[in-house]
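Asks: no sequence on this one, just coordinates:
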């Protein structure tokens, strides 16, 4: 049976690309869409920044036709600002609006936004209601299990937010206190999925980094789909590999060296197109080592790539990598 958010049909078991700050910009989303992501989100956008027309926040509203279906994710601590930001973001033409109640980082949570709202569910409910009323688009939410081990209140969150009109919920299987440490625990996510009151799609997030784990957890936890974040960085093929494993029970061979170089080149080209040459070159530097993980003696190339400022030289280096490593078998497992 297809999973639907409003009138968006996501197919039988969708794989979503998580919104990741400083990662899931349009160039990165482009390669993940090619890799098989069913739905994607912008980086999270500050509601205050949108209202002030801060350039960085406005730029994050850029979405492209090939990315659909795509959601714009916003966060904030003030209800009125969130309502206004929703109106602004809706005009950018996404397919849905998503609210971040999951971000654990200090400069978000300590300002009363992101996962901080897990400490004030009444306010979270009012804020969500304001967002739902401010847009004609479906509204979804991403959150965590709770603030810490003593306050795992996501079950109450799920019921109350469903009651005021959200149309899907993604739950990261950690508390705010855990940040990204330890292992994600999906048992509470399963409880929510089994709750007879819950009718909206429930997506699981946290630690999905291999086709086997995705297949096992799909059976074990019964979620409607999965959101993948860190495992897609430098490895956009994870989506197609999981889908292939679901369909056949067999591993798809990992990307060839040519595919890895091509994805890196595409990401680089899109980065320059979207951000301009200077910023595009600079922001691509964090991605090279991820694309070429596992290649022996790669360090000298990595050093050159992260220092180089000339675009043509970077393309030439990527060609050189193809020649040097062309006789190496594909890296089939993700590091």
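Replies: Noted; the coordinates are in hand. Model, not experiment: these values are computed from the prediction.
Asks: going forward, measure contacts and count neighbours with C-alpha atoms only.
Replies: Will do.
Asks: after the biggest helix by length in the chain, next one along is what?
Replies: Ranked by residue count, the top helix of the chain under DSSP state H comes out as helix 257-275. Note on helix 257-275: by DSSP states H and E, the next helix or strand toward the C-terminus is helix 277-284.
Asks: List the buried residues for that following helix?
Replies: The neighbour-count check on helix 277-284 (16 or more other CA atoms under 10 Å) flags 277, 280, 281, 282, 283, 284 as buried.
Asks: can you confirm residue 117 is in a helix?
Replies: Yes: assessed with DSSP: H, G, I helix; E, B strand; the rest coil, residue 117 lies in a helix.
Asks: okay, now the one to match up with it:
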């Protein structure tokens, strides 16, 4: 599958006439979509936002362009580019419903799905065919299995300490293998903040890792943190 991201609101992306900036030039957007569609045989999807701002909400037009040019599915974030990630996207979920009503191809809803029940509510309120989770997965990578459980009518199980340990350390080791040390440390510090949110003594770990100069010491510190937390919970 190839996904064209016409929804990124980052300024450095907009300045390059990419991401959500393409919603300000639908002719160019259509040319890109058609060119990619003609060049590939695998499924093509496009993600976009409501528009550049509240005065230029043209998501219905872009959605129809996607459908007319052979896109298999679209995903929409229920904010404008100017809003970035401010405000409450769920107050604009009704636009997802409008898009779904206007197209015959699958529509995937995105925006402020932070908890499993948010996904169920989005599906119920909009009629969307699927849900896209973005930032909600950074603090809770288990949200996907939790959503699946709720859709199946089951309860939500919280990750155990061992679940967290296994995911964090395996993820961190993969980052360390693939990234230069400086970039790896930056990423590891960022993800540690997300992954340890809500854990006992997580704040102390987040403070400690800012002083660690190399990746091996970083990994050893994180592993020691989980070992110590496990001992405390068993006491």
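Replies: Now that the structure is in, tell me what you want to look at. This structure is a prediction, so every number in the text was calculated from the model and none was measured.
Asks: follow-up on the earlier one: where in structure 2 is the aligned partner of the longest helix of structure 1, by residue range?
Replies: Aligned by TM-score structural alignment, helix 257-275 of structure 1 falls on residues 161-179 of structure 2.
Asks: Tell me which residues are up against the matching stretch.
Replies: 184, 187, 188, 192, 195, 215, 219, 222, 223, 226, 230 (CA atoms under 8 Å, 6 or more residues apart in numbering).
Asks: Run the chain-centre distance for it.
Replies: Taking CA atoms, centre = their mean, to the nearest Å, one finds stretch 161-179 of structure 2 lying 19 Å from the centre of the chain it belongs to.
Asks: What lines up with residue 30 of structure 2 in structure 1?
Replies: That one, residue 30 of structure 2, aligns with residue 125 by TM-score structural alignment.
Asks: for residue 200 of structure 1, what are its contacts?
Replies: Contacts for residue 200 of structure 1 (CA under 8 Å, 6+ apart) come out as 162, 166, 167, 168, 169.
Asks: Including secondary structure and neighbour count, could those go into JSON lines?
Replies: Shown next, in JSON lines, are the contacts of residue 200 of structure 1 (DSSP: H, G, I helix; E, B strand; the rest coil; neighbours: other CA atoms under 10 Å):
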{"residue": "162", "secondary structure": "helix", "neighbour count": "20"}
{"residue": "166", "secondary structure": "coil", "neighbour count": "25"}
{"residue": "167", "secondary structure": "coil", "neighbour count": "23"}
{"residue": "168", "secondary structure": "coil", "neighbour count": "24"}
{"residue": "169", "secondary structure": "strand", "neighbour count": "22"}
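Asks: want to try JSON lines for these, with distance to residue 296 of structure 1 as columns?
Replies: Compiled in JSON lines, the contacts of residue 200 of structure 1 are given as follows (distance: CA to CA, whole Å):
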{"residue": "162", "distance to residue 296 of structure 1": "50"}
{"residue": "166", "distance to residue 296 of structure 1": "48"}
{"residue": "167", "distance to residue 296 of structure 1": "46"}
{"residue": "168", "distance to residue 296 of structure 1": "43"}
{"residue": "169", "distance to residue 296 of structure 1": "41"}
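Asks: how about the strands in structure 2?
Replies: Listed in chain order, the strands of structure 2 (DSSP state E) span 2-6, 44-49, 73-77, 107-110, 130-132.
Asks: still on that earlier bit, now, the contacts of stretch 161-179 of structure 2 that are in helices?
Replies: Judged by DSSP H, helices contain the following of the contacts of stretch 161-179 of structure 2: 184, 187, 188, 192, 195, 215, 219, 222, 223, 226, 230.
Asks: Now do the last one: how many residues are near it, please.
Replies: Right, residue 230 of structure 2. 14 (other CA atoms under 10 Å).
Asks: for it, what are its contacts?
Replies: Residue 230 of structure 2 makes contact with residue 161, according to CA under 8 Å, 6+ apart.
Asks: can you tell me how far it sits from residue 196 of structure 2?
Replies: Going from residue 230 of structure 2 to residue 196 of structure 2 by CA to CA, to the nearest Å gives 14 Å.
Asks: re the thing from before, would you turn the strands of structure 2 into a markdown table with distance to residue 211 of structure 2?
Replies: Shown next, in a markdown table, are the strands of structure 2 (distance: least, CA to CA, whole Å):
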| stretch | distance to residue 211 of structure 2 |
| --- | --- |
| strand 2-6 | 36 |
| strand 44-49 | 39 |
| strand 73-77 | 37 |
| strand 107-110 | 37 |
| strand 130-132 | 36 |
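Asks: among those strands, which is the most enclosed?
Replies: strand 107-110 (a mean of 26; mean count of other CA atoms under 10 Å).
Asks: residue range for it in structure 1?
Replies: With TM-score structural alignment applied, strand 107-110 of structure 2 matches the range 202-205 in structure 1.
Asks: what's next to the matching stretch, contact-wise?
Replies: Here stretch 202-205 of structure 1 makes contact (CA under 8 Å, 6+ apart) with 168-173, 186, 189, 192-193, 223-229.
Asks: what about it, distance to the chain center?
Replies: Relative to its chain's centre, stretch 202-205 of structure 1 lies at 12 Å (CA atoms, centre = their mean).
Asks: mean deviation of that stretch from structure 2?
Replies: In the superposition with structure 2, the average deviation recorded for stretch 202-205 of structure 1 is 0.6 Å (mean CA distance after the TM-score superposition for structure 1).
Asks: Enumerate every residue touching the most centrally placed residue in structure 2.
Replies: Centroid check for structure 2 by CA atoms, centre = their mean gives residue 134 as the closest residue, at 1.5 Å. Going by CA under 8 Å, 6+ apart, residue 134 of structure 2 touches 110, 111, 113.
Asks: Could I get the buried residue list for stretch 36-46 of structure 2?
Replies: Applying 16+ other CA under 10 Å to stretch 36-46 of structure 2 flags 36, 37, 44, 45, 46 as buried.
Asks: repeat for stretch 313-326 of structure 1
Replies: Buried-residue list, stretch 313-326 of structure 1, by 16+ other CA under 10 Å: 314, 315, 317, 318, 321, 322.
Asks: same deal with stretch 15-26 of structure 2?
Replies: By 16+ other CA under 10 Å, the buried positions in stretch 15-26 of structure 2 come out as 17, 18, 19, 20, 21, 22, 23, 24.
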